[in-house]
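> got a predicted structure here, sequence first:
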Amino acid sequence: MKTQIFKSSKLNFLELRYIEKITQCQKMHLHEELTITAIKKGSLNIIFNEGKKLLKPKELIVINDHISHCATLNEVSEHGYVLYINKEYLKALEIFYDKDFEHIFSEKVYRKFISLCKILLDEKASLIFKEECFLEFCIDTFHKEEAQKCEENDNLAFKIKEYLDKNYLEELTLEEMSETFNLSTIHLIRVFKKEFGLPIHSYILNKKVHYAKELLASNLSIVEVALQSGFFDQSHLSRSFKRVFQLSPKEFQKSIFA
C-alpha cells in the first residue's frame, strides 16, 4: 500500500495524507483538526452517529473536529486524500467553520482540492507556493466575506516587494512574512496581487529565473546555476526558465557563447 504524507514544521497548521489503496476504518473516531476527504476511484461510506454519506469521485466530505465518524468501503476504492487543517489557524484568518460536516458536490472545488494535494506532495514545490495555494483554496472554499476591511495602500505592496527582492533565495513562508509586516496572511497575498498582478510564489519564481539568467551569462554550468538560484535541480530550473523565456537554459547559454 503506497502512502505519502506532507507535513512541515514551518506549515504546522496542515497535514496531508495520500493512500493509493484505501482500506476501511470501522471504528468510530474523531480528529483534533478539520478534515477534508476525497477519492479518485470507487466509493466510501462515511458513517456518523446519526446517518451516513456516500463519498464518490468528484466530491468532497468536510468533517469538523468534534464529529465522530468512521469509513467503510462500498467497493474497491483507490487514491484517497485526507487534508487535516488546524481550526485555530483558520480562526486567525477569520474563517469560522461551524458545520458538523458538509458534502460538497462541486466538481470545480474537487479539482481545486486535488490540485492542491498534488502541489503539497510535490517535493520540488517551494513551501511558500504550497502555503499560498492552501490559503487560496481555504479562501475560495470557506471564506465568503472579506476577512479584513482595512485600506490597501501602494506603499505596503512595494514594501513587501522590497522584502521579497532581498530574500527570494531564502525558504520563505507566508506566516513568517505576515508576522514581519504585522498583517494577516490573507491581507498580505491580496495586497501584493492587487498591485503586481502575481501571487507571491510566482513573483519569487520569476526572480529566481531572472537571477539564473544572469548566472548563465557568466558561463557557470547549468547544474551550478540551478543550485545557486534556488532551484531543486537542473530539470526544475529548465521547466521554469522555459515558461518565462520560451527557451531552455542550455539554448540560452549556447546562444551567448556560440
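On my side now, so go ahead. Predicted model, so just to flag it, every value in this text is computed and none were measured.
> can we go C-alpha only for contacts and neighbour counts from here?
Noted.
> quick check, Lys41 in contact with Pro57.
Yes. Using CA atoms under 8 Å, Lys41 is in contact with Pro57, at 5.9 Å.
> what about Thr35, neighbour count?
22 (other CA atoms under 10 Å).
> what about the residue lying closest to it once chain neighbours are set aside, how many residues nearby?
Spatially, and ignoring its direct neighbours in sequence, Thr35 is nearest to Tyr84 (4.6 Å; CA to CA, 6 or more residues apart in numbering). Using other CA under 10 Å, Tyr84 has 20 other residues around it.
> ok, structure two:
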Amino acid sequence: MAPRKEKESARFQLANELGGLELLDAKYTNQNFSRHSHEGYTIGVIEKGAQRFYRTGGNHIAPQDSIILVNADEVHNGQTATEGGWEYKAMYPLPEQFSQMMEGLNVAQSTPYFPEPVVYDPEMAQQLRLVFDTLAQSDNRLLRETLVYGTLVKLASRHSKTRTDWTPETKSQRQLVLVKEFLDDFPQADVSLEDLSKLAGLSPYYLARSFQKEFGLPPHAYQIQARLRVAKTLLRKGMKISDVAQECGFHDQSHLHRHFKRALGVTPKQFVTGA
C-alpha cells in the first residue's frame, strides 16, 4: 500500500499592531515555490522535515530546527528536501520596520543584511518559536510588540552584517534601473520586451539577459512579482479577487490564483481570510 500523503495546509495572518507584519504557518508536501521576492525579509523556522531553496546564487537545504533567512527583495524559491515535505513558521518584516526597531541603537546600519541563508542557532530558533506561539495565542499588545521587537533586534545583532547598498555605476546599469522602476510604477501595463528595450535604449536580447543578471529575474517574471505586490495591497483593502486580477493586469482570476500560490504559498482567498 502506498504511504498516505499528509494534507497540505497554510495559514496566513497579519499582525496589524506590528505594522501589518505578515505571518505564515504552513505544512507543505507538494508546494513548489517559483522564483520570487518579497518586500520584506523572510525569517522562518523549520519545524519538521527539510526545505530546499535557492538564494544568493546557490541552492541550500534547511533541516529541522534551522532558521531560514532571506533578505528583502532577494530572489528565492522553495520546495521539499524530504519525501514527507516540510513544516515551518515564518514572518516577513519590512526594512522600514527593522529601521524603526533599531533606531537609537548603537549599530552600524538600520536595516540588516543576512549573509547566510541557513543558520543553526538553537537559542534563537526557540526564541522565534516563542514569538510565533505568542502571536497565535495572545492578544496582549504589549507582550506581542515587546517579543517581536526584541527578537528581531537580537537576530540582527547575531546574524546580520554590514553591506554597502548597490548603486548603478555604468550607463547600461542605469538604463536597467529605468526599466525596473517602470515595472515597479506601472506593473499592470501591457508592455513588450521591445517596448522596454526602447525605454532603456538597449537591444531586447541584451536587456533580457542583463536584467536577470542584475535583479535575479527576467523582466516578465519581475513584472509578475510587481503585480502580486499590488494585488496584496488591493486584497487587504477588500477588493474582490476577480476585480484585483483585472486591475493588476492578470488574464483572469485563475491566472492570479496560480501565480499567487506559487509565490506566496497561499491562495488569494487564504490570504484574505487567514484560513
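Sure thing, it's come through. Being a predicted model, the structure only gives us computed values, none of them experimental.
> all helices of the first structure, in order?
87-92, 107-121, 127-142, 154-167, 174-181, 185-196, 200-216, 222-228, 234-245, 249-257 (DSSP state H).
> out of those helices, which is closest to Ser8 of the first structure?
helix 127-142 (8.7 Å; CA to CA).
> matching residues in the second structure for that closest one?
Under TM-score structural alignment, the alignment places helix 127-142 of the first structure onto residues 141-156 of the second structure.
> now that stretch on the first structure. Mean distance?
Here the mean offset of stretch 141-156 of the second structure against the first structure after fitting is 1.1 Å, by mean CA distance after the TM-score superposition for the first structure.
> and that stretch, what's buried?
Under the neighbour-count criterion of 16 or more other CA atoms under 10 Å, stretch 141-156 of the second structure has Arg144, Glu145, Leu147, Val148, Tyr149, Thr151, Leu152, Val153, Leu155, Ala156 buried.
> ditto for stretch 79-95 of the second structure
Quick answer for stretch 79-95 of the second structure (16+ other CA under 10 Å): 79-81, 84-95.
> isn't Leu55 of the first structure up against Asn45?
Yes. With contact defined as CA under 8 Å, Leu55 of the first structure reaches Asn45; the gap is 6.3 Å.
> higher neighbour count, these two?
Using other CA under 10 Å as the criterion, Leu55 of the first structure and Asn45 rank with Leu55 on top: 23 against 17.
> from Gly49 of the second structure, how far off is the residue mapped onto that one from the second structure?
Aligned counterpart of Leu55 of the first structure in the second structure: Ala62 (TM-score structural alignment). The gap separating Ala62 of the second structure from Gly49 of the second structure is 9 Å, by CA to CA, to the nearest Å.
> could you do Phe98 of the second structure as well?
For Phe98 of the second structure, the distance to Gly49 of the second structure - CA to CA - is 29 Å.
> roughly how far is stretch 203-223 of the first structure from the heart of the chain?
Offset of stretch 203-223 of the first structure from its chain centre (CA atoms, centre = their mean, to the nearest Å): 25 Å.
> residue range for that stretch in the second structure?
Using TM-score structural alignment, stretch 203-223 of the first structure pairs with nothing in the second structure.
> show me what contacts whatever residue of the second structure lines up with the residue nearest to Thr35 of the first structure?
Aligned by TM-score structural alignment, Tyr84 of the first structure pairs with Tyr92 of the second structure. Taking CA atoms under 8 Å, 6 or more residues apart in numbering, we find Tyr92 of the second structure in contact with Leu21, Glu22, Leu23, His38, Gly40, Tyr41, Thr42, Ile43.
> name the nearest residue to the alignment partner in the first structure of the last one, sequence neighbours excluded.
Same thing as Ile43 of the second structure. By TM-score structural alignment, Ile43 of the second structure lines up with Ile36 in the first structure. Nearest non-adjacent residue to Ile36 of the first structure, counting by CA to CA, 6+ apart: Val62, 4.5 Å away.
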